[in-house]
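*Asks:* here you go, sequence then predicted model.
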Amino acid sequence: MPIITTDTLAIAYTDTGPRDGQPVLLIHGWPDDASTWDSVLPALHAAGLRTIVPTLRGFGETRFVDADSPRTGNSAVLAMDMIALMDALDIDRFMIAGHDWGSNTAEALAVGWPDRVERLAMLATPPRLGGMPTPPFAQAQRQWYHWFMATARGAQAVRDDRTGFAHIHWENWAPPGWFDEATFQRVARAFDNPDWVDVTLHSYRARWDEADPDPRSQWLEDKVKATATLSLPAIYIQGAVDGVNPPSASKAVPGKFAGPFAFIELAGVGHFPQRENPNAVARHLIQLFTGNPADLSDTIDRSLLMSKTKPFLAGAAAIAVIAAAAIGVAVTADGRRFVNFPRWTDDAPISVAEVMKDGSLKAYPDAKWNSWRNARASELPVGDYFVCVQSIVPDGHGNLWVLDPGAPGNEKILEGAPKLVKIDLATNRVTKVIKVPLDVALQGTYLNDI
């Protein structure tokens, strides 16, 4: 891994992707390392983005230049490390995504160098703009390790078993089974850095005023506390089942951003979104970094749950021939079987289908209603086609009802697309379309069931 030497550090980093691409700084968190972005990078490069991925002070191959330098780890001094790296690379303006420690480091960069940071993605750790209030008891319980490290005996326990200390957070902060031991052990090598414990202890003690921030960074710490909001285009990515910073801890996040902003919740994801669902993270980062900021909108992304959905079986024939996963299954009183495929990730070739006796799928009620595609979004009237079908329900009176939230990709609801469609099972024809206006189907919500 290349090394760049600044006044303070010898920083290990990678600089990959198109050399003429817009630069994106990707900052890892704790307890993690720079490999956390590995599964996200290919998509960013394919989108034309150049990526700079540093290893933070105290981790991996990054080392202090001076043996007498204080082993500090407050977010403002980490931000100063990052700006020194970008200066050394001769990169003036850039975009940032940061996870955990990297999230608050990215925030500090946006506060300290607003003329250089163009767009911002924060993952899994809320901003500290305006200062950090004492958390409510439930959140303080989740952050037990903060208080543990503030004690002499807790600090010694971390020194005695840094790997075990990190491992328990990987176990507790995301759903069971999300990682394999081989991956963790590879990452844990980064914690063998001789300064990892000291930097870690200082980082957590400083945020609760149990230690002073690095003196060189005091100006930036003060500026973050004095800043109420940021106005640059930004997104916040929240794991719906984050074990340390759950959605309840992020309720105030949208109010910290005065410009274009999206709050993105990833269903089934814990504290490590870029490791747990890298495809979704890459997709949302690309939208932020290459798209129109005006198109940013709050989203609930269910793609991880979709990827785990098992294909519905009809007799011995599997419907797995359909690339998208069926999320809805309905059986009528006379035994007819129907499935639906929402456009949560890729385009679905069929939105609603009847399962025939041989296990094949037949577009229902006809091919026309199932012919809407993402690529033709501007060509077809969304009110006359299935856009993103969430639910199908037979009513016991000879009808199949189809609920279409009209939000392909779990993103922006298309105007005119949300609807409830009634199909006569005897004639296989649509007999009623009940449109749901946008003052009912609000942006950021999702019609889920009938």
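*Replies:* Good, I have the coordinates. Residues are numbered from 1 along each chain as shown.

*Asks:* switch to C-alpha atoms for all contacts and neighbour counts from now on
*Replies:* Fine.

*Asks:* residues touching the residue nearest the centre of the chain, list them.
*Replies:* Compute the mean C-alpha point of the chain, and by CA atoms, centre = their mean the closest residue is Ile237, 3.9 Å away. Counting by CA atoms under 8 Å, 6 or more residues apart in numbering, Ile237 makes contact with 121-124, 263-266, 273, 281.

*Asks:* mind checking the SS state of Ile4?
*Replies:* strand (DSSP: H, G, I helix; E, B strand; the rest coil).

*Asks:* ok, Asp32 to Phe184 distance?
*Replies:* 9 Å (CA to CA, to the nearest Å).

*Asks:* the more surrounded of those two?
*Replies:* Asp32 (23 against 16; other CA atoms under 10 Å).

*Asks:* so what's the more buried one closest to, chain neighbours aside?
*Replies:* Val187 (6.3 Å; CA to CA, 6 or more residues apart in numbering).

*Asks:* quickly find the element holding the one you found.
*Replies:* Assigned by DSSP states H and E, Val187 belongs to helix 181-188.

*Asks:* following element in sequence after that helix, please.
*Replies:* helix 196-207.

*Asks:* C-terminal to that next one, what's the next element?
*Replies:* Following helix 196-207 in sequence, per DSSP H and E, is helix 218-226.

*Asks:* buried set for that next one?
*Replies:* 220-221, 223-224 (16 or more other CA atoms under 10 Å).

*Asks:* now render the residues you listed as JSON lines, adding distance to His99.
*Replies:* JSON lines is the format used below for these (distance: CA to CA, whole Å):
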{"residue": "Leu220", "distance to His99": "20"}
{"residue": "Glu221", "distance to His99": "19"}
{"residue": "Lys223", "distance to His99": "21"}
{"residue": "Val224", "distance to His99": "18"}
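
*Asks:* below is an additional structure, to be compared with the one above:
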Amino acid sequence: MLKFTQAGVLEIEYFDHGSASGDIVLLLHGFPYDVHAFDVVSEILVSKGCRVIIPYLRGYGPTRFLSADTMRSGQQAVLAHDVLAFMDALKISRAVLAGYDWGGRAACILAALWPERVSGLVSVGGYNIHDIPGSIKPQNPENEYRFWYQYYFHTERGRAGLFENRRELCRLLWRLWSPTWEFTDDDFNQTATSFDNPDFVDVVIHSYRHRFGLVPGDPSVEETEQRLTQLPKISVPSIAFDGLDDGVLPLGGSAGHRHFFTGPYDLRAIPGIGHNLPQEAPREFAEAVLSLFPLHGKL
């Protein structure tokens, strides 16, 4: 059922599935995707007795800012604060957080800075917190090539391109990032309506500029951003995924991320799967979530 709540600076629209008394899982989508990436995952988790909550992130779908004066930031700290405010609004003291891309980043930040709110973490791409001070360092040319769209968004041409061609551009990213996933027009169009959000372009452009230190962030979360420069460790039980056909995952994937996790940690690499792992491999993703609730067992 689609619901809404006021949380921090947003009115967040979200799906709430399953038993109100079930173990709580928050599923957090990325760019350029939306809540429908978790349709099958949600069905599996609900069938196992979980309560599954899936919010539209800021700038996506029907989620809206409460004030025209609020900065349309897409930086990593505001994404985490949005989730924290959302949990507070729903009176959720603790939950398993599972996500990828932007959503995985928010989940990692909560697990690192507010571990008392996170009973377990599933993160596609492993440790997904940006090292913004280190972003000036060049990477392997193959990785730089994969990040072309980020450098495009650093320009005003890129902003205009996203504004004018958002569906065509996002569909291209789906194809490049998940080259073995045969998604249909219906799959894409179901999600693409989320890109019509009036704040989508501003939030996306700010996200990709801020992570390289090119624009200032929202002053209200500056303290959190400063804490993130220390690349804080994650202590909660965590499962990381790499899709081995992910067209945007840096070379080597999450193989070198173990030292960021001080608690139980498991890295799972799946061949033939790209960037949108929950939608491409929903059974594996759901099984990882359920493994963080020992009473549910395996599928």
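*Replies:* That came through, no problem. Treat the numbers as computed from the prediction; the structure is a model and nothing was measured.

*Asks:* that older thread, the second structure: which residue goes with the residue nearest to Asp32 of the first structure?
*Replies:* The alignment partner of Val187 of the first structure in the second structure, by TM-score structural alignment, is Thr191.

*Asks:* thought its match was touching Asp39?
*Replies:* No: Thr191 of the second structure lies out of contact with Asp39 (CA atoms under 8 Å); the separation is 11.2 Å.

*Asks:* neighbour count: the two, which is higher?
*Replies:* Higher neighbour count among Thr191 of the second structure and Asp39: Thr191, with 18 against 13, using other CA under 10 Å.

*Asks:* quick one: the more buried one from Val35 of the second structure, how far?
*Replies:* Taking CA to CA, one finds Thr191 of the second structure at 8 Å from Val35 of the second structure.

*Asks:* same check on Arg117 of the second structure?
*Replies:* Taken as CA to CA, the span from Arg117 of the second structure to Val35 of the second structure is 22 Å.

*Asks:* these two: which is more packed in?
*Replies:* Val35 (22 against 18).

*Asks:* now the strands for the stretch 1-150 of the second structure?
*Replies:* In the stretch 1-150 of the second structure, the segments counted as strands under DSSP state E, counting those that start in this stretch are 2-7, 10-18, 24-28, 51-55, 64-65, 95-100, 118-124.

*Asks:* the second one vs the first structure, average offset?
*Replies:* Spelled out, that is strand 10-18 of the second structure. On superposition with the first structure, the mean distance recorded for strand 10-18 of the second structure (mean CA distance after the TM-score superposition for the first structure) is 0.9 Å.

*Asks:* what's in contact with that strand?
*Replies:* 1-6, 42, 46-47, 49-58, 62-66, 82, 86.

*Asks:* roughly how far apart are Asn165 of the second structure and Ala77 of the second structure?
*Replies:* 28 Å.

*Asks:* which of the two has more neighbours?
*Replies:* A count of neighbours by other CA under 10 Å puts Ala77 above the other of Asn165 of the second structure and Ala77, at 26 against 12.

*Asks:* enumerate every residue touching that one.
*Replies:* 106, 109, 221, 224-225.

*Asks:* any idea which of those is the one closest to Gly99 of the second structure?
*Replies:* Ala106 (8.2 Å; CA to CA).

*Asks:* run a quick neighbour tally on the closest one.
*Replies:* Neighbours of Ala106 of the second structure (other CA under 10 Å): 31.

*Asks:* so what's the residue count around the residue nearest to it when sequence neighbours are not counted?
*Replies:* Leaving aside its sequence neighbours, Ala106 of the second structure sits nearest to Ala80 (CA to CA, 6+ apart; 4.4 Å). Residues near Ala80 of the second structure, counting by other CA under 10 Å, number 25.

*Asks:* now swap in the one 3 residues further on and tell me
*Replies:* For Val83 of the second structure, the tally of surrounding residues (other CA under 10 Å) stands at 23.

*Asks:* could you do the one 5 residues further on as well?
*Replies:* By other CA under 10 Å, 14 other residues sit near Asp88 of the second structure.

*Asks:* how much space between it and Gly8 of the second structure?
*Replies:* On the measure of CA to CA, Asp88 of the second structure and Gly8 of the second structure end up 9 Å apart.

*Asks:* and the alignment partner in the first structure of Thr262 of the second structure, what does it touch?
*Replies:* Aligned counterpart of Thr262 of the second structure in the first structure: Ala258 (TM-score structural alignment). Listed by CA under 8 Å, 6+ apart, the contact partners of Ala258 of the first structure are 229-232.

*Asks:* report the buried members of those.
*Replies:* Judged by 16+ other CA under 10 Å, buried ones among the contacts of Ala258 of the first structure: 229-230, 232.

*Asks:* doesn't Ile423 of the first structure fall inside a strand?
*Replies:* Yes: assessed by three-state DSSP, Ile423 of the first structure belongs to a strand.

*Asks:* count of neighbours near the spatially closest residue to Arg117 of the second structure that is not a sequence neighbour?
*Replies:* Nearest residue to Arg117 of the second structure in three dimensions, chain neighbours excluded: Arg94, at 4.3 Å (CA to CA, 6+ apart). Close neighbours of Arg94 of the second structure, defined as other CA under 10 Å, add up to 17.

*Asks:* same question, the one 4 residues further on
*Replies:* Ala98 of the second structure has 30 neighbours, counted by other CA under 10 Å.

*Asks:* same question, Ala138 of the first structure
*Replies:* 10.

*Asks:* which residue in the second structure aligns with it?
*Replies:* Ala138 of the first structure maps onto Glu142 in the second structure, by TM-score structural alignment.
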